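In: the sequence and its predicted three-dimensional model are supplied below.
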Amino acid sequence: MYVIGKSRANKSKRTVLKGAILIVLAVIAMSCEKRESSEILVDEAIYQDYLVSYDLSAKKTSAAASLRDKKGVRLELNRTGERILFNKKEPNQAKSLSSSLLGAFAAAITDYEYVWKVGQLIDGEFTYVKNKSRSFRNTISLKEIETIQIPVDFKEVKLDGSTVLKWEGASVGKKENVSISFVQKDNVNGGGTGTVSLEGAKELRLNGLLIKGLKKGKTTVILTRRKELTGIAQSDGKQNNGRRIVEVVVSKEIYVK
């Protein structure tokens, strides 16, 4: 039997780690890349990318949108007559998005160009006006996703990694995932994000890197159910040239022990 030497094994690990870091950096660079719409051909088909996030705890809605070229690069609309609207309203600045809508905020600053916030739970219609003669309307509704809740008796997370959160609501469905994260005051390095996408799953184990860095005391746990909906109704170019994502977010203050 051939045994890999210790130095060779360590070198292999470093190579894998370096590769993983490069992949992450490439994804970040791609999500940050954008160009002006005037740089592409007038008749190029535009990919419509929409997200609506419902904060069930705060009773607020956040929306985000990106229009993309054929390579997936985000477009800043700068041609005369071009517009993107949510419920007939112009977008807000990204910095004005409510920090309580953590899922949508993270998406808005990494992968979406335009954002909106609404102080109530409301169904949304995106309107992309490409030019004077062509516009596209697509909707996202709270009814298109199952709700989710943190149980009343879920009051603490243990640093020994033994805590299991069994949420209230449906199990993970097709094209869905459920994720959890923590926000702890004066502790920016506290906790990570855990996600389960296995269809039928109904719980999350709170251990490992997910809770690493948390300190004993109060923390806010944020639970998000995200779903990619089927196609878009009005598409530019080929059928379903776009995507619609909807998510519901709940949060609760608990204790770390």
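Out: Cool, got the structure. What you are looking at is a predicted structure, and each value in this text was computed from that prediction instead of being measured.

In: when you work out contacts or count neighbours from here on, use the C-alpha atoms and nothing else.
Out: Will do.

In: check the secondary structure at D43 for me.
Out: coil (DSSP: H, G, I helix; E, B strand; the rest coil).

In: what about it, how many residues nearby?
Out: Taking other C-alpha atoms under 10 Å as the criterion, the count of residues near D43 is 9.

In: now do A64
Out: 28.

In: repeat that for G217.
Out: G217 - counted by other C-alpha under 10 Å - has 12 other residues nearby.

In: surely it is in contact with N187?
Out: No: counting by C-alpha atoms under 8 Å, G217 stays clear of N187, with 11.1 Å between them.

In: what about A233, which helix or strand?
Out: A233 belongs to no helix or strand when assigned by DSSP states H and E.

In: got another, please set it beside the one above:
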Amino acid sequence: MKKLIYIICILLTGMWVSCSSEESSSLNSNVPFYQSLDVEYYVSKNKTKASANFNKYNALGDNIQLTGISSIKFNNDKPNYVNIAPFFYTYSFNGLDDITFRFTRNRNEVYINTVSIKDIEPIDFPAGFNDIDVNKKVDFRWIGSPVGKKEEVQIRIVTAEGEYNFYDDTVGDDFIRLALPKSVDKGDVTVSLTRIRKMALKEAESAGGEIKVSYIRDKDIRLR
């Protein structure tokens, strides 16, 4: 049973990394693009964030900025482009609708991939989850199915001093053990509960790619 914890300070999470990239119009047409597509459904907020990135040959290849004929659209909208990892292309939507990524490599190559909230099992907080005793280890059991194949469940607790992140990617597990340091600041905090599923692309070049879809719920509780 794999239950890990890691702590990330707000100062660290706030440091985005600027990355170099190559323009697609300068690349040979036989260089395949690896697609990384990401959709986050913020169920509690009724909002959706879509993101995409492109790399040469594989996930570890050089980043690519789509220029010239090449382009990407999210539900027919042109996304924002910022040269910052992990996703150069992002766009936010109201509601929890399907997201269709339309990647045009050239006039004769168009790849379409659609993501739906139905692609991932829902997850929710159990009734009565209103506080955490920092002096005890808490076995948090979510409402919803256990961890499935190519899935991960995460819990993020945001306090005034930083973030505490817990995750479980062991198939069949249905709880995460929360163990906060006794020195943590007590009081009101926000907890995010996320189920993440990784899926194969429906349409892609030979380099392939990956779709990641997340189902996210937030709740304000109290540390005591």
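Out: That came in fine, so what should we check first? Keep in mind that this is a model prediction, so the values were computed, not measured.

In: any idea what the TM-score is?
Out: Once superposed, the chains reach a TM-score of 0.85 (TM-score structural alignment, normalised by the length of structure 2), with 208 aligned residues with a C-alpha RMSD of 2.3 Å.

In: so how far is stretch 167-183 of structure 1 from its chain's centroid?
Out: Taking C-alpha atoms, centre = their mean, to the nearest Å, one finds the center of stretch 167-183 of structure 1 at 12 Å from the center of the full chain.

In: how about that stretch, aligned to which bit of structure 2?
Out: The aligned range for stretch 167-183 of structure 1 in structure 2 is 142-158, by TM-score structural alignment.

In: ends of that stretch, what's the gap?
Out: Counting by C-alpha to C-alpha, to the nearest Å, you get 18 Å between the two ends of stretch 142-158 of structure 2.

In: what comes up buried for that stretch?
Out: Across stretch 142-158 of structure 2, burial judged by 16 or more other C-alpha atoms under 10 Å covers 142, 146-148, 151-158.

In: could you do stretch 40-53 of structure 1 as well?
Out: Using 16+ other C-alpha under 10 Å as the burial criterion, the residues of stretch 40-53 of structure 1 that qualify are 45-53.

In: can you list contacts of that stretch?
Out: By C-alpha atoms under 8 Å, 6 or more residues apart in numbering, the residues outside stretch 40-53 of structure 1 that reach it are 61-70, 72, 101, 103-104, 124, 126, 140, 235-238, 241-249.

In: any of those buried? List them.
Out: 61-69, 72, 101, 103-104, 124, 126, 140, 235-236, 241-249.

In: so which elements touch the top strand by length along structure 2?
Out: Longest strand in structure 2, counting residues (DSSP state E): strand 209-223. Strand 209-223 of structure 2 sits against strand 33-42, strand 131-132, strand 187-199, with contacts defined as 3 or more C-alpha pairs under 8 Å, 6 or more residues apart in numbering; DSSP states H and E.

In: which of those sits closest to Y91 of structure 2?
Out: strand 33-42 (9.9 Å; C-alpha to C-alpha).

In: how about whichever helix or strand comes after the closest one, aligned to which bit of structure 1?
Out: Sequence-wise, the next helix or strand downstream of strand 33-42 of structure 2 (DSSP H and E) is strand 47-56. The aligned range for strand 47-56 of structure 2 in structure 1 is 60-69, by TM-score structural alignment.

In: any idea how far the matching stretch is from the chain center?
Out: Worked out by C-alpha atoms, centre = their mean, stretch 60-69 of structure 1 lies 11 Å from the chain centre.

In: ok, the aligned residue in structure 2 for Q234 of structure 1 - how many residues close by?
Out: Alignment note (TM-score structural alignment): Q234 of structure 1 maps to E203 of structure 2. Per other C-alpha under 10 Å, the neighbour tally for E203 of structure 2 reads 16.
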